[in-house]
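Engineer: pasting the sequence and the predicted coordinates here, then a few questions.
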Amino acid sequence: MKKNILITGAGSGIGLDTAWALAARGHQVIATTFDEPQAASLRAQAASRGVALRVFKLDITSAADRQQIEALELDVLINNAGVGESGSLAEVDMDRVRQVFEVNLFATLALTQVALRGMIARRRGTVLFVSSIAGRVPMPFLMPYAMTKFALSAAGAGLRAELRQLRCNVHVALIEPGAIHTGFNQAMTERKYTWMGPHSYFAGQAERMKAEEARTFAFLEAKSTRSIVAQMVKAAEAGKPRLRYVAPWIQGFGVRLARIFGV
């Protein structure tokens, strides 16, 4: 069954690759981007590939932009848009933390509420929240981001249980990517060094931290988005999606072990 699927944050990375994959399978894909230049670039890419995508700018933090989807008869909403932030909770500016929560949690839920009005009325639909395995285990210096994913995973699981009580055939699932090489992780970890400065508690450790981060990403990051895109497609097409879809599987397995042993 071909579906009408909207994905946020489709200008690059996992979101973009998922849009291509879903369109290739014959779905009607609405690929939305943070700003108009990204939208224009994506339209050009789709035209050059001969791929039918509907593309428009959807800044999920804008109430006016969110209202654009109210009239759409969506079968699936993929909440992929998100931002990263890093730094120690002992000193990170709270405005930075508030901003990442605003995008990754509050705006995501606000957009979901708009989509749910139609889904509940039509008594069918699927909402996917792109969380992260960072939302399952504490990760030092990544907590401004990871906390939003902990919260988003809890929100998705709770919303799934609530909608079951309505018996409206609207489903919720979590997509939990591991470390995948799209450039997102590097940009996020580098961000803290723009503000830490010489008075940071961790200024004397900054060079060691940078080296450790580089080694970790070189070792852990999957070189392709293929595995997580396959999980996104599986969840979007499922009649009754399960709660969690994780990839790469080995990273998900590592997180399970870390939680069991209290690492």
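Structural biologist: Thanks, I have the structure now.
Engineer: CA only for contacts and neighbour counts going forward, please
Structural biologist: Noted.
Engineer: ranges for the helices of the stretch 51-200 of the chain?
Structural biologist: For the stretch 51-200 of the chain, the helices defined by DSSP state H, counting those that start in this stretch cover 63-66, 94-101, 108-122, 143-166, 184-191.
Engineer: which of these sits closest to residue 76?
Structural biologist: Residue 76 lies closest, by CA to CA, to one member of these: helix 108-122, at 8.9 Å.
Engineer: and that closest one, what does it pack onto?
Structural biologist: helix 63-66, strand 76-79 (3 or more CA pairs under 8 Å, 6 or more residues apart in numbering; DSSP states H and E).
Engineer: residue 110 is nearest to which of these?
Structural biologist: Judging these by CA to CA, what sits closest to residue 110 is helix 63-66, at 7.9 Å.
Engineer: in that closest one, which residues are buried?
Structural biologist: Under the neighbour-count criterion of 16 or more other CA atoms under 10 Å, helix 63-66 has residue 66 buried.
Engineer: hmm, who's touching that helix?
Structural biologist: Residues outside helix 63-66 that contact it (CA atoms under 8 Å, 6 or more residues apart in numbering): 57, 58, 59, 60, 110, 111, 114.
Engineer: how about stretch 30-47?
Structural biologist: Residues outside stretch 30-47 that contact it (CA under 8 Å, 6+ apart): 4-11, 16, 19, 52-60.
Engineer: filter the residues you listed down to the ones in strands?
Structural biologist: Among the contacts of stretch 30-47, the members found in strands (DSSP state E) are 4, 5, 6, 7, 53, 54, 55, 56, 57.
Engineer: quick check: the farthest pair among these?
Structural biologist: 4 and 57 (17.5 Å).
Engineer: between these two, which is the more surrounded one?
Structural biologist: A count of neighbours by other CA atoms under 10 Å puts residue 57 above the other of residue 4 and residue 57, at 21 against 16.
Engineer: what's the distance between the more buried one and residue 184?
Structural biologist: Using CA to CA, to the nearest Å, residue 57 is found at 20 Å from residue 184.
Engineer: buried subset of the ones in strands among the contacts of stretch 30-47 as a PyMOL selection?
Structural biologist: The buried subset of those, as determined by 16+ other CA under 10 Å, is captured in PyMOL by this line:
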select buried, resi 4+5+6+7+53+55+56+57
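Engineer: what is the nearest of the ones in strands among the contacts of stretch 30-47 to residue 78?
Structural biologist: Closest to residue 78 out of the ones in strands among the contacts of stretch 30-47 is residue 7 (4.6 Å), distances taken as CA to CA.
Engineer: let's bring in a second one:
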Amino acid sequence: MKKTILITGAGTGIGKDAAFALALRGHRVLATTQTEAQSDVLRIEATNRNVVLEIFKLDITLEADREAIAAYPIDVLLNNAGMGESGSLAEVDMQRVRQIFEVNLFATLALTQVALRGMIAREKGTVLFVSSIAGRVPMPFLMPYSMSKFALSAAGAGLRAEMDQLKKNIQIALIEPGAIHTGFNQAMTNSKYQWMNASSYFAHQAEAMKKKERATFKFLEARSTQGIVNQIVKAAEASRPKLRYVSPWIQGFGIRLARIFGV
């Protein structure tokens, strides 16, 4: 059955690749971006690839943009839009922490509530939250991001239980990407160096930290989004999706082992 699928943050990375993959499978894809400029670029790419996408601006932090989606009969909402932020919790500016929670949790939940109004009225629908493996294991210097994803994962699991109790055929699932080479990880880890200075507790370790981060991502990152996009397609098309969809699977397996052994 072909579905109407709305994707946030579809201008780049996982969101963009998922939009093209789902459209090529015959679904009606509403591919939304944070800015008009991103929409323009995506339209050009869709035209060049001869793929039909309905593209428009949707800044999830703006109420007017969120409410506009009520006009669409959305079968699947893919909450992909998000931001990254890094830095030690001992010194990171709290406004940065508030901002990442505003985007990754509060605005995402507010948009979901708009979509759910229509889904509950039609008694069908699926909401997918793009969380992260970082939302299951604390990661030093990535905790602003990790905390927001911990909270999003908890919200998704709790909402799933609530929708099951409501019995309106509303499905909720979590998409949990590991380290994938889209440029997002590099931008996120680099964000702390924009404000860290000589007074930082970790200033004397900054160069060593940068070297370690580069080496870690070179080792860990999957070179393609194909694995996680395949998981998104499975979740979007399932009549009863699982709670969690993870890729690369080896990273998810590693997280489970670490928890078992108390690491």
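Structural biologist: Ah, there it is. These numbers were taken from a predicted model, which means no experiment stands behind them.
Engineer: list the TM-score for the superposed pair.
Structural biologist: Overlay of the two chains. TM-score (TM-score structural alignment, normalised by the length of the first structure): 0.99; 263 aligned residues with a CA RMSD of 0.4 Å.
Engineer: got the contacts of helix 63-66 of the first structure as a markdown table, with distance to residue 196 of the first structure columns?
Structural biologist: Output for the contacts of helix 63-66 of the first structure, formatted as a markdown table (distance: CA to CA, whole Å):
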| residue | distance to residue 196 of the first structure |
| --- | --- |
| 57 | 33 |
| 58 | 32 |
| 59 | 29 |
| 60 | 29 |
| 110 | 32 |
| 111 | 33 |
| 114 | 38 |
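Engineer: stretch 79-94 of the first structure maps to which residues in the second structure?
Structural biologist: Mapped onto the second structure using TM-score structural alignment, stretch 79-94 of the first structure covers residues 79-94.
Engineer: what about the lengthiest strand in the second structure, how far off from the first structure?
Structural biologist: Counting by DSSP E, the longest strand found in the second structure is strand 170-177. With mean CA distance after the TM-score superposition for the first structure, strand 170-177 of the second structure departs from the first structure by a mean of 0.2 Å once superposed.
Engineer: quick one, that strand and helix 108-122 angle?
Structural biologist: Relative orientation of strand 170-177 of the second structure and helix 108-122, computed by axes from the mean of the first three to the mean of the last three CA atoms, to 10 degrees: 150 degrees.
Engineer: can you give me the distance of the closest residue to residue 202 of the first structure other than its chain neighbours to residue 247 of the first structure?
Structural biologist: Residue nearest to residue 202 of the first structure in three dimensions, not counting chain neighbours: residue 196, with 7.9 Å by CA to CA, 6 or more residues apart in numbering. Distance, residue 196 of the first structure to residue 247 of the first structure, by CA to CA: 32 Å.
Engineer: pick out whichever of those two has more residues nearby.
Structural biologist: residue 247 (25 against 17).
Engineer: alignment lookup: the more buried one to the second structure.
Structural biologist: Matched to the second structure by TM-score structural alignment, residue 247 of the first structure sits across from residue 247.
Engineer: and that match, what does it touch?
Structural biologist: 176, 177, 178, 227, 228, 231.
Engineer: the second one against residue 132, yeah?
Structural biologist: This points to residue 177 of the second structure. Yes: contact criterion CA atoms under 8 Å: residue 177 of the second structure and residue 132 qualify, at 5.1 Å.
Engineer: number of nearby residues for residue 208 of the first structure?
Structural biologist: 10.
Engineer: ok but it is inside a helix, no?
Structural biologist: Yes: counting by DSSP: H, G, I helix; E, B strand; the rest coil, residue 208 of the first structure is part of a helix.
Engineer: corresponding residue for it in the second structure?
Structural biologist: Match for residue 208 of the first structure (TM-score structural alignment): residue 208.
Engineer: re the thing from before, among the contacts of residue 247 of the second structure, which pair sits farthest apart?
Structural biologist: Across the contacts of residue 247 of the second structure, the longest distance by CA to CA is 12.2 Å; it joins 178 and 231.
Engineer: shared neighbours of these two, anything?
Structural biologist: Common neighbours of residue 178 of the second structure and residue 231, counting by CA under 8 Å, 6+ apart, are 246, 247.
Engineer: have a look at those two and say which one is more surrounded.
Structural biologist: Between residue 178 of the second structure and residue 231, counting by other CA under 10 Å, residue 178 is the more crowded of the two (22 against 19).
Engineer: wait, the residue nearest to residue 202 of the first structure sits on residue 203?
Structural biologist: Yes: using CA under 8 Å, residue 196 of the first structure is in contact with residue 203, at 7.0 Å.
Engineer: got the helices of the stretch 51-200 of the first structure as TSV, with distance to residue 41 of the first structure columns?
Structural biologist: Listed next are the helices of the stretch 51-200 of the first structure as TSV, based on distance: least, CA to CA, whole Å:
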stretch	distance to residue 41 of the first structure
helix 63-66	19
helix 94-101	25
helix 108-122	24
helix 143-166	27
helix 184-191	19
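Engineer: between those helices, which one is nearest to residue 235 of the first structure?
Structural biologist: Nearest to residue 235 of the first structure, of all the helices of the stretch 51-200 of the first structure, is helix 143-166, at 13.9 Å by CA to CA.
Engineer: which helices and strands does the longest strand of the second structure pack with?
Structural biologist: Contact here means 3+ CA pairs under 8 Å, 6+ apart; on that basis strand 170-177 of the second structure packs against strand 125-130, helix 143-166, helix 226-237, strand 244-247.
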